[in-house]
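> I need the structure of the sequence given here:
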Amino acid sequence: MTAPATPRTPSPGDLARRRPPKPTPPRPAAATHRPSTAPATTPVPVAAVDAVSPGKLVRREQFKKFFLYGLRISRMHPHSRLVGHDLLWRATNAGAIAPSRQPSVEMLADHTGLDARQIDVALANLRSRGWLVSRRITEGPRAGRDGWGLAVPAVVLAELRSRRSSDPMDHAR
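This next block holds a predicted model:
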């Protein structure tokens, strides 16, 4: 006679195989118009050029505050946000960086602790996303040269405004 087998715990290989779910047929288009159930703060799709164009602040909105909060909610790499934050402290209240205060790549690398190549990438990232713009200097001894200016992209500004209107305790006012 054989001895009874001792019970063992099942392994995942012992479990039955599941069948893949059946594909669902596509739904037919609705014939009647239904009102949208989406909240009013749903962002409207914007063209890429309009997304990175500088937003226009209204009278009571402070540039530095909106730039700082915009950097915080942006999905940029932390190095780019760090460089943007450093440039913010060099800028005027309108976002212009005086030609005498424009840092070199080496100076930014020294102040942020990043490598010069990382600074180059961060500056390119800020420019491509609309946070850093080049402006032609029109007066003074540096007239004709390019100067830097900071801007809050239009899409980020719209997002900040929608957050501000939906959250009464938000401090971005």
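> from here on, contacts and neighbour counts on C-alpha atoms
Fine.
> can you pull out the strands in this structure?
For the chain, the strands defined by DSSP state E cover 132-136, 146-150.
> angle of the first one against strand 146-150?
It refers to strand 132-136. Using axes from the mean of the first three to the mean of the last three C-alpha atoms, to 10 degrees, the interaxial angle of strand 132-136 with respect to strand 146-150 works out to 140 degrees.
> So which bits of strand 132-136 are buried?
By 16 or more other C-alpha atoms under 10 Å, the buried positions in strand 132-136 come out as 132-133.
> name the helices or strands packed onto that strand?
When contacts are defined as 3 or more C-alpha pairs under 8 Å, 6 or more residues apart in numbering; DSSP states H and E, strand 132-136 sits against helix 116-128, strand 146-150.
> was I right about residue 52 contacting residue 129?
Yes: when contacts are counted by C-alpha atoms under 8 Å, residue 52 is listed as touching residue 129 (5.5 Å).
> please give me the structure for this one as well, since I'd like to look at both together:
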Amino acid sequence: MTTPVTSRIPTPGDLAALRPAPKPTAPAVQRTAHRPAAPTAEAKPKLPARPRLSAEEAIAPGQLKTEEHFRKFFLFGLRRSGMPAHARLVGHDLVWRASHATGRISPNLNPSSEVLAHATGLTTGQVDVALQVLHTRGWLHHRVLQTGPRAGQSVPRLTIPAAALEDIRAWLSQKPATGLAR
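All right, here's what the predicted structure looks like:
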């Protein structure tokens, strides 16, 4: 007994064989000749002029206003910073170990590279490089304790660079309010 012939669902290869190949378009030189002119400076909206920060001022710790929350602004800044992923991951881990209001990491909770490597899944070498990136870009500062049993010990402190803080404020001022209070 034979089975009846049923139509099968066509594959992309079957459909490609049915359609003719597209004809080549004109060379790129001819296409660019018909483009409209670029908008002039008058057509672009004027942005408010911001003072240009020097490199030293840009990585200096920014000053939060009283209504600005450190952890929220630090996380916004980390996401918008353009740093390598490993540095952002280590910074994200450190922010949860730090004080939510100040960014200070307690000397008792000061994590070693091995602890951060275990927590993030990176190697200790990758963690050391990430810490160095955070430090050179102004997101991590080391302070030396002056008093107490750990006097002279260096502990990290998270900071938001001034340039990143300005960027966050500009971004938040342009973002429409969602009505969620956080």
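> I'd like the TM-score for the two structures, please.
For these two chains in superposition, a TM-score of 0.75 is obtained (TM-score structural alignment, normalised by the length of structure 1); 150 aligned residues with a C-alpha RMSD of 2.8 Å.
> Redo the strands of structure 1 as TSV? Include distance to residue 65 of structure 1.
Formatted as TSV, the strands of structure 1 follow (distance: least, C-alpha to C-alpha, whole Å):
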stretch	distance to residue 65 of structure 1
strand 132-136	16
strand 146-150	12
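> Just the helices from structure 2, written as ranges.
Ranges of helices in structure 2, per DSSP state H, are 12-18, 28-33, 55-59, 70-80, 85-97, 113-120, 124-136, 162-174.
> And the strands of structure 1: which comes nearest residue 171 of structure 1?
With C-alpha to C-alpha, the closest approach to residue 171 of structure 1 among the strands of structure 1 belongs to strand 146-150: 21.5 Å.
> okay, and that closest one goes to which residues in structure 2?
On structure 2, the counterpart of strand 146-150 of structure 1 by TM-score structural alignment is residues 154-158.
> Give me the buried stretch members for that stretch, please.
Judged by neighbour count using 16+ other C-alpha under 10 Å, the buried positions of stretch 154-158 of structure 2 are 155-158.
> what does that stretch contact?
Stretch 154-158 of structure 2 has contacts (C-alpha atoms under 8 Å, 6 or more residues apart in numbering) with 94-95, 98, 103-107, 110, 139-145.
> same thing with stretch 123-132 of structure 2?
Contacts to stretch 123-132 of structure 2, defined as C-alpha under 8 Å, 6+ apart, come from residues 86-88, 90-91, 113-114, 116-117, 140.
> hmm, 7 Å instead?
Contact with stretch 123-132 of structure 2 is made by 86-87, 90, 113-114, 116-117, as judged by C-alpha atoms under 7 Å, 6 or more residues apart in numbering.
> which among those end up buried?
The neighbour-count criterion (16+ other C-alpha under 10 Å) marks 86-87, 90, 113, 116-117 among the contacts of stretch 123-132 of structure 2 as buried.
> thinking again about what came up before, quick one: which of the helices and strands packed on strand 132-136 of structure 1 is nearest residue 73 of structure 1?
Between residue 73 of structure 1 and those, the shortest gap by C-alpha to C-alpha is with helix 116-128, which sits at 14.2 Å.
> how big's the offset between that closest one and structure 2?
With mean C-alpha distance after the TM-score superposition for structure 1, helix 116-128 of structure 1 departs from structure 2 by a mean of 0.5 Å once superposed.
> re the thing from before, so for residue 48 of structure 2, which of the helices of structure 2 sits nearest?
With respect to residue 48 of structure 2, and counting by C-alpha to C-alpha, the nearest of the helices of structure 2 is helix 162-174 at 10.5 Å.
> I am finished for the moment; much appreciated.
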